[in-house]
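A.B. asks: Sequence and predicted model, in that order:
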Amino acid sequence: MRLFRSSELLGIARETLDFVREASEESHPDEYMGFLRAEDARKLGLERSGQVITDVLVIPGTTSNPVSATVKTSMKPNDVQSVGSVHSHPNGVLRPSSADLSTFGQGDVHIIVGAPYGPDDWRAFDNRGDPTTLDVLDVDLPEERFFDFTQADIDAELLDEGRRRGVVPPEEQGLERDDDDGGFLSWLR
């Protein structure tokens, strides 16, 4: 049970499922694998408590081939938003293998996407490997904020860091900056 959020899984955002299908197709003939993350439904404009799968986390160092995908478990973050996993079956079989079942222990839902990766070429399973229902929801996903900054923001941060280190920019010393010697903010080096 999660603190301050309903653990009921309401479904998966259509845009997220489309991403999974496209990523699976791009990985073909190798398997694709990722971990599913969810957001509070109220943050997505739904007027009920619960969670909606909105993201897929791909772990660096994941290796795959036509019959398996392997994640270094030491690389998997302990993520409170994690609700399960997703992987593809390039052979099109939409049921978990015995190897899949051994990885289904963590999370509430596990999605298998199969070739040819069309709108109906996926199934959801619970952590025991039993088929489960997962609604596809039309919700507006929040805009990605990870790279929400400008060059001016970077320059200001570098200037502040330089000042914290006691470095005074040349123009504040009454000197001209030499842009031919390393470019803008080269005085921080």
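C.D. replies: Received it, and whenever you're ready, just let me know what you need.

A.B. asks: alpha carbons only for contacts and neighbour counts from here, please
C.D. replies: OK.

A.B. asks: burial measure for residue 94, as a count.
C.D. replies: For residue 94, the count of nearby residues is 18 (other CA atoms under 10 Å).

A.B. asks: Give the closest residue to the residue positioned nearest the centre of the chain in space, chain neighbours not counted.
C.D. replies: Among the residues of the chain, the one closest to the centroid is residue 57, at 3.1 Å (CA atoms, centre = their mean). Closest residue in space to residue 57, ignoring its immediate chain neighbours: residue 35 at 5.0 Å, by CA to CA, 6 or more residues apart in numbering.

A.B. asks: Please, which helix or strand holds the nearest residue to residue 88 once chain neighbours are set aside?
C.D. replies: Nearest residue to residue 88, sequence neighbours excluded (CA to CA, 6+ apart): residue 113, at 4.5 Å. Using DSSP states H and E, residue 113 falls within strand 109-114.

A.B. asks: in that strand, what counts as buried?
C.D. replies: Across strand 109-114, burial judged by 16 or more other CA atoms under 10 Å covers 109, 110, 111, 112, 113, 114.

A.B. asks: Compute the first-to-last residue distance for stretch 119-130.
C.D. replies: By CA to CA, to the nearest Å, the extent of stretch 119-130 from end to end equals 21 Å.

A.B. asks: here comes the other one, which I'd like you to weigh against the first:
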Amino acid sequence: MKVKIRRELFEYLLQLARDFYPNEFGGFLREIDGIFEEVLIIPKGHFGKRSIFFDPWLLPHDENIKGTVHSHPTPYGRPSKADLHFFSKFGGIHIIIAYPFEKWSVKAYTSDGKEVKIEIVD
């Protein structure tokens, strides 16, 4: 299994991770025709050094939201226990961008924490 993400979005996500550092950032990924094309930044989120808090009632109803993305301000790109708990509630694909926020430090996971390959498309 692999996940496809538009190059412009991938580069934008890397920049968001850099801009929010040393805090985490988070968002929801909109998929169009099997490719992640857009990110919706978590509305009214609290972006801390170790976690993100938000009110899920503020999320728009959007059937094209098929994944999440968040950064880890550490070089550890594996999902934490809290990440896995969140993944199990939300479903879809979950992308973690670890410090130093480079292409090689980005990982994608299924809802049960299995790593999947990322394909960047133009």
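C.D. replies: Here it is on my side, so go on. Not measured: the values here are computed from a predicted model.

A.B. asks: tell me what the strand holding residue 113 of the first structure is packed against?
C.D. replies: Contacting strand 109-114 of the first structure under the criterion 3 or more CA pairs under 8 Å, 6 or more residues apart in numbering; DSSP states H and E are the following elements: helix 14-27, strand 82-89, strand 122-125.

A.B. asks: most packed of the ones you listed?
C.D. replies: Highest mean neighbour count of these: strand 82-89, a mean of 24 (counted as mean count of other CA atoms under 10 Å).

A.B. asks: Can you give the contact residues for that one?
C.D. replies: Residues from elsewhere that reach strand 82-89 of the first structure (CA atoms under 8 Å, 6 or more residues apart in numbering): 20, 24, 31-38, 53, 67, 69, 104, 106-115.

A.B. asks: Looking for the alignment partner of residue 66 of the first structure in the second structure.
C.D. replies: Matched to the second structure by TM-score structural alignment, residue 66 of the first structure sits across from residue 49.

A.B. asks: give the contact list for that match.
C.D. replies: So residue 49 of the second structure contacts 22, 23, 24, 73 (CA under 8 Å, 6+ apart).

A.B. asks: Counterpart of the third one over in the first structure?
C.D. replies: So the one you mean is residue 24 of the second structure. Alignment note (TM-score structural alignment): residue 24 of the second structure maps to residue 31 of the first structure.

A.B. asks: Mind checking what secondary structure that match has?
C.D. replies: Recorded secondary structure, residue 31 of the first structure: coil (DSSP: H, G, I helix; E, B strand; the rest coil).

A.B. asks: Now it: closest residue in space that isn't a chain neighbour?
C.D. replies: The nearest residue in space to residue 31 of the first structure (CA to CA, 6+ apart) is residue 88, at 5.2 Å.

A.B. asks: re the thing from before, how much space separates the residue mapped onto the residue nearest to residue 88 of the first structure from the second structure from residue 74 of the second structure?
C.D. replies: Aligned by TM-score structural alignment, residue 113 of the first structure pairs with residue 97 of the second structure. Residue 97 of the second structure sits 9 Å away from residue 74 of the second structure, going by CA to CA.
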